[in-house]
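Novice: mind folding the following:
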Amino acid sequence: MREFSRPHIVGPLLSGGLADTVYEVADLEPGRVQLARRDPGDPGRWSPVTARTFRDEVVALAKGLLASGIGFGDRVAMMARTRYEWTLFSYALWSIGAQLVPVYPTSSEDQVCWILSHTEAVAVVVEGEDHAMSVGAVCDRLPALRSIWQMDTGCVQALCDQGRGVPEELVHQRRWAVEPHSVAVIAYTSGTTGTPMGCLITHANLAAECDTLYAGWGSLLAAPGEQPSILAFLPLSHIYGLMVQVACIRSGVIMGHEPALTAAALVPAFASFRPTFVFAVPYVFERMLKCARGVAEEAGRGRLFDRAMDVAVRYAEAVEQHALGAGKGPGPWLRAAHAVFDRMVYRRLRAVLGDRVRYAVSGGSPFSRELGLMFAGAGITVYDGYGLTETTAAVTAQPVGRVRFGTVGCPMPGNSIRIAHDGEVWVRGNTVFAGYLGDRAATEAAMHQGWLRTGDLGYLDGDGYLTITGRKKDVIITSGGKSVCPLVLEARVRMHPLVSQCVVVGDNRPYIGALITLDPDALPRWQRLIREQAAAGRAVVSANQALHAEIQKAVSVANTAVSRAESIRAFRILPAEFSVQDGLLTPSLKLRRDAITKAYAAEIEQLYAG
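Specialist: Here you go, the predicted model:
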């Protein structure tokens, strides 16, 4: 199949902008709980924020922004982690017709300078002193910048105090002037292969995305009769995280905020907030599974955990085939084994998310079939989707009740997918952006007769499910002329409990190689196990040889998914993980392949020496 479309299930935004929802809900249901705010004195307690309270806070801040000189159409940058003030500033800015410019809090001074200069931002809101210093260091190159406000020094209250004398009517006058096709956000691409591009995202784009998701998938958000709740922990400076925020506000979903994207922070946050649904990236699910296996291994139940996951995969495969009309579902033995492991293993895995989550969404990068089957078999069905900054997040998603693991689902209602002759994925729909800021040539190059060229490679099956095979720019061509998409190999290697990251290399080389980093939490547990085996009198080779042999297992398993010409023939274990701080990962945790190959050029040469 070369093209597949689905009709709209919601109408377009006909008037106004995103901020209108805040005022409409407050008028109709003032006591409705809209958000939950963590108690500063007790991180385990969450205080409800009603629609009326949130509206009043938005108005007060919007008045302060007007008093400080922020005008209609002005651009204001936000450089902070995911926290309540982020949402408050978003809706205050949209209430007065200003445009939001998200900046990753981990951005370098040069990146901050580029975004603020490119957008001609008149003000920037930062979280802490380190962010303020990053902006301050480049202020002399930003003639348009007039104000820097810092959350941690009470800028919200200071602005509200400043705006006390501003008539509320002025806020509404500017809000009523906002039109659906007004720019709401200038969201920058991750810049994995070059300078980040500023994507113009309109109020209509975000409304279409969020309203379609709720209309088509809202039944998954919570059990019947239960108000949905979502813990927002993805960066709001990324279009995916920002979409989650807007979807919660537009759909009446209670939203809480967690600033840290680490297991140490997320586990207690899930336990106290107890969300009914989760939006995450594959990294979170991978870490969750590896942490659970690590706990089991520490208790001497590693093999039991592995058997449970094997049953989960087979059980989920049987359920999947039955849902797609190609099988009878799990047999009696499989159902019995699954029930036993549900009591012993799966319920513990679900408890990590607060024990109320039964469905989740993964986005940002492809979610492997194996991982999807494991979670589905453990009682959490993860709906994988696909999208770009240019498509206002998801443009495809798994249909409700008809998940096909390993794919990214079908086009969302109102969208179309086309596979070009070279295998590139093209998309079209109401969520496609309005163009790149100040770059008509780049916009025209990205668009073709209404279709957005995504730069991704993939294919459609006979039922319209899309499978992403890689990025056009990431395709490796060996010296023998073999084209290799690294995505499948990398995902399979990462499934090993010890592996954290994997980068496949081999451009213009005789064979495929890989750079592999190890999970810093899993490695000590494995080392202790090796020492215990040696103490028990078993013949154990040196630690380095044992580690290499263990990673070779992961590589060998991954190689079964590809032909011999595409298989990994050699690998190097690196001493440390790639990170955002060292410039080898984007803020959304994607690999910066060019930077990695330059940083580890010597190690790559060693792969091919002799």
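Novice: only C-alpha atoms for contact and neighbour calcs from this point on.
Specialist: Fine.
Novice: show me what contacts the residue lying closest to Thr106 once chain neighbours are set aside?
Specialist: Nearest non-adjacent residue to Thr106, counting by Cα to Cα, 6 or more residues apart in numbering: Pro587, 6.8 Å away. Listed by Cα atoms under 8 Å, 6 or more residues apart in numbering, the contact set of Pro587 reads Tyr104, Thr106, Ser107, Ser190, Val580.
Novice: rerun that using 10 Å as the cut-off
Specialist: Contact analysis of Pro587 by Cα atoms under 10 Å, 6 or more residues apart in numbering lists 103-107, 190-191, 235, 237-238, 579-581.
Novice: which SSE is Val185 in?
Specialist: strand 183-188 (DSSP states H and E).
Novice: closest to Val33 out of the contacts of Pro587?
Specialist: Pro235 (23.0 Å; Cα to Cα).
Novice: for that closest one, list the residues it contacts.
Specialist: Pro235 makes contacts with 80-83, 102-105, 241-242, 258-261, 587-588, as judged by Cα under 10 Å, 6+ apart.
Novice: also this sequence, please, to line up against the first:
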Amino acid sequence: MVVDSEARNIMALVTDSWRLHANKVVMRYTDGDDEWISVTGAEAAAHVAAVAKGLIARGIAPGESVGIMCRTRYEWTVLDFAIWSAGAIPVPIYDTSSPSQIDWITSDAAVRTLFVETDAHAAMARKVASDSESPLLAIEVIDKGAIPALVADGARVSDTELATRTERPGPGDLATIIYTSGTTGRPKGVRLTHKNFISHIAGLQAIVPGVLFEEGASTVLFLTLAHSLARLVEVLLAASGTVIGFCPDPKKLVPYIGTFKPTLVLAVPRVFEKIYNAAEQRAAAGGKVKIFRWAAKQAIEYSEALDTSAGPTAALRIRHAIAYRLVLAKIVAVLGGRARWAVSGSAPLGPRLGHFYRGLGLTVLEGYGLTETNAASHLNPQDAPRIGTVGTRIPGIEVKIADDGEILLRGDQLFEGYHHNPEATAAAIVDGWFHSGDIGTQDADGYLTITGRKKEIIVTAGGKNVAPAVLEDRLRGYPLVSQCVVVGDGKPFIGALITIDADALPGWLHGKGLPEMTIAEAVQHTFVRDHLDKAVARANKAVSRAESIRKYDVLPNDFTVENGYLTPSLKVKRATVLKDYSDAIEALYAEDTRDQGTRD
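Specialist: Sure, this is the predicted structure:
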């Protein structure tokens, strides 16, 4: 359903869509046997209304903050829409949050009622609530029947009372507070209004109508709903009538995609990298890696040729058709066989993978945005995508590039400020323009290319400015590499810290005819190091010699959300890595070995 950009609030969009799709499936979730259960528009509306009545019966007041701490599942979305229907303000909390993070968010947002997924979450929350200064009064456990209990309590609330609550918020009213995942410092609460969401949805529908409105349009949502991107997508899909499938466990994403058969794949670059690398490793294990790489080359060249005036040659079309039959069709099958579109955000995907996926029939539309811009300010239009860019501005957003390359933004989608933090708001919004902290360039047609983070620019001892993302993105594309942090601020040359992908290692070793080995053993193996040298050398081709990696170290452990080196949205906490691995970084510069190649 095309949204009314003048709609009063989020639920006006969603309930209209559910009414239009009353007898059609709008959401699907899995049971204990991973079988899909369908929910129609009428069923979704009834369930949300019943839960909203329960919230009202429990005394949730209009404008009150209510917390949700849960993985991405059907119940999360029901609670989200029910809280909005009750006229309250949902405040998401990452399900991986620590007690101190729970304490900060619930205190800052004055959350009195918190819905958590598990007993383990509840135990942490109860420790927080035991503090006499905590506002937390009620902790409800989803896995212990919190939602059916709300439905039962709401039986005494009338439809009229619910309608009054649902219609109460206006466009300028606060819709939610989303706390940044915190790559540095304490998370800031980003205040987003109903107008922010309505404007965004109208703009996105204008850019990718065919993606959202094609017959049977659907996607599997696995990105955490505590993150602004997944949250915007949740509302966008519900308002558009696009079917949402919920995947609480990211490890099940690929098999869920296979059985759900979406038309749209929504993911972060790491997922697209892993699908490609897994396919290559399977080919290597079967002794067909050369065929796979040949097929991948045809896919990339075919996609690149689509961007030329002449298009693919007849010979290339034949090679591509053969490659599709031999290899590419199998990857398409892994993705469910129906996907024609993909949206990638959070970090750069890279032209190589963009062209590879388009070469097998899946057009990846990269986008860009921050929590402060309600997750999206740019997206590649479906009818004119440019691989390697994050697309054009969403209608309603204004963009300009500052003299130092920083991307500045303003418009209806822009947040209204940081919660209880006027100093940070004043620093971020100057003369009406939000200073993104990202560095980029914009071409004559308005397509934006991101080159890095302003605060992450490395200035070597020789005065050379280096954007680490260029090298990091290319190195992460190598099958063995999981993460990469480029270093060298104030140093004589550029170095890097690399981690090994534990999931990819066994298949890579098998494909190379090597025995099984641990990461610690692999790091010391000459053959493995030779290939890492080659990967670094390939990455260096994208930059000048002064910007190239001269030395690197392979760390014994990967960066994960659990060990504190990745945010829940899978971004590296650079400051934490630089601090904790300062000895490893200094060791890179213990001797000036700039002329000894990349080997440390």
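Novice: regarding structure 1, what is its longest helix?
Specialist: If you go by DSSP state H, structure 1 has its longest helix at helix 302-323.
Novice: quick one: buried residues of it?
Specialist: Burial within helix 302-323 of structure 1, assessed by neighbour count using 16 or more other Cα atoms under 10 Å, is assigned to 302, 304-305, 308-321, 323.
Novice: what's Ser344 of structure 2 aligned with over in structure 1?
Specialist: With TM-score structural alignment as the criterion, Ser344 of structure 2 lines up with Ser362 in structure 1.
Novice: burial count for its match?
Specialist: Using other Cα atoms under 10 Å, Ser362 of structure 1 has 23 other residues around it.
Novice: wait, it touches Tyr283, no?
Specialist: Yes. In this structure Ser362 of structure 1 lies within contact range of Tyr283 using Cα atoms under 10 Å: 9.4 Å.
Novice: mapping the contacts of Pro587 of structure 1 onto structure 2, which are still in contact?
Specialist: Retained in structure 2 by both residues aligned by TM-score structural alignment, their matches' Cα atoms under 10 Å are the following of the contacts of Pro587 of structure 1: Tyr104, Pro105, Thr106, Ser107, Ser190, Gly191, Pro235, Ser237, His238, Ser579, Val580, Gln581.
Novice: ok, of these, which one's closest to Arg287 of structure 1?
Specialist: Nearest to Arg287 of structure 1 among these: Ser579, at 15.4 Å, using Cα to Cα.
Novice: the contacts of Pro235 of structure 1 in strands, which ones?
Specialist: In this view, these that belong to strands under DSSP state E are Pro102.
Novice: hey, what's the angle from the very next helix or strand once past the longest helix of structure 1 to helix 302-323? Just curious.
Specialist: Using DSSP H and E, the helix or strand that follows helix 302-323 of structure 1 in sequence is helix 332-341. Angle of helix 332-341 of structure 1 versus helix 302-323, following axes from the mean of the first three to the mean of the last three Cα atoms, to 10 degrees, is 130 degrees.
Novice: how far does the helix or strand just after helix 332-341 of structure 1 sit from the chain's center?
Specialist: Per DSSP H and E, helix 332-341 of structure 1 leads on to helix 347-351 as the next helix or strand towards the C-terminus. When distances are taken as Cα atoms, centre = their mean, to the nearest Å, helix 347-351 of structure 1 is centred 22 Å away from the chain's centroid.
Novice: ok, and what's touching helix 347-351 of structure 1?
Specialist: Residues outside helix 347-351 of structure 1 that contact it (Cα under 10 Å, 6+ apart) are 267, 270-271, 274, 288-289, 291-293, 341-342, 354-358, 375, 378-380.
Novice: any of those residues buried? List them.
Specialist: Buried residues within the contacts of helix 347-351 of structure 1, counting neighbours by 16+ other Cα under 10 Å: 270, 274, 288-289, 291-293, 341-342, 354-358, 375, 378-380.
Novice: give the equivalent position in structure 2 for Asn205 of structure 1.
Specialist: Using TM-score structural alignment, Asn205 of structure 1 lines up with Asn196 in structure 2.
Novice: which stretch of helix or strand covers that match?
Specialist: Using DSSP H and E, Asn196 of structure 2 maps to helix 194-207.
Novice: and Leu353 of structure 1, by the same measure?
Specialist: Using DSSP H and E, Leu353 of structure 1 falls within no helix or strand.
Novice: counterpart of it in structure 2?
Specialist: Residue pairing (TM-score structural alignment): Leu353 of structure 1 is matched to Leu335 of structure 2.
Novice: and Val122 of structure 1, by the same measure?
Specialist: Counting by TM-score structural alignment, Val122 of structure 1 lines up with Arg112 in structure 2.
Novice: repeat that for Tyr91 of structure 1.
Specialist: For Tyr91 of structure 1, the equivalent position in structure 2 is taken to be Phe81, counting by TM-score structural alignment.
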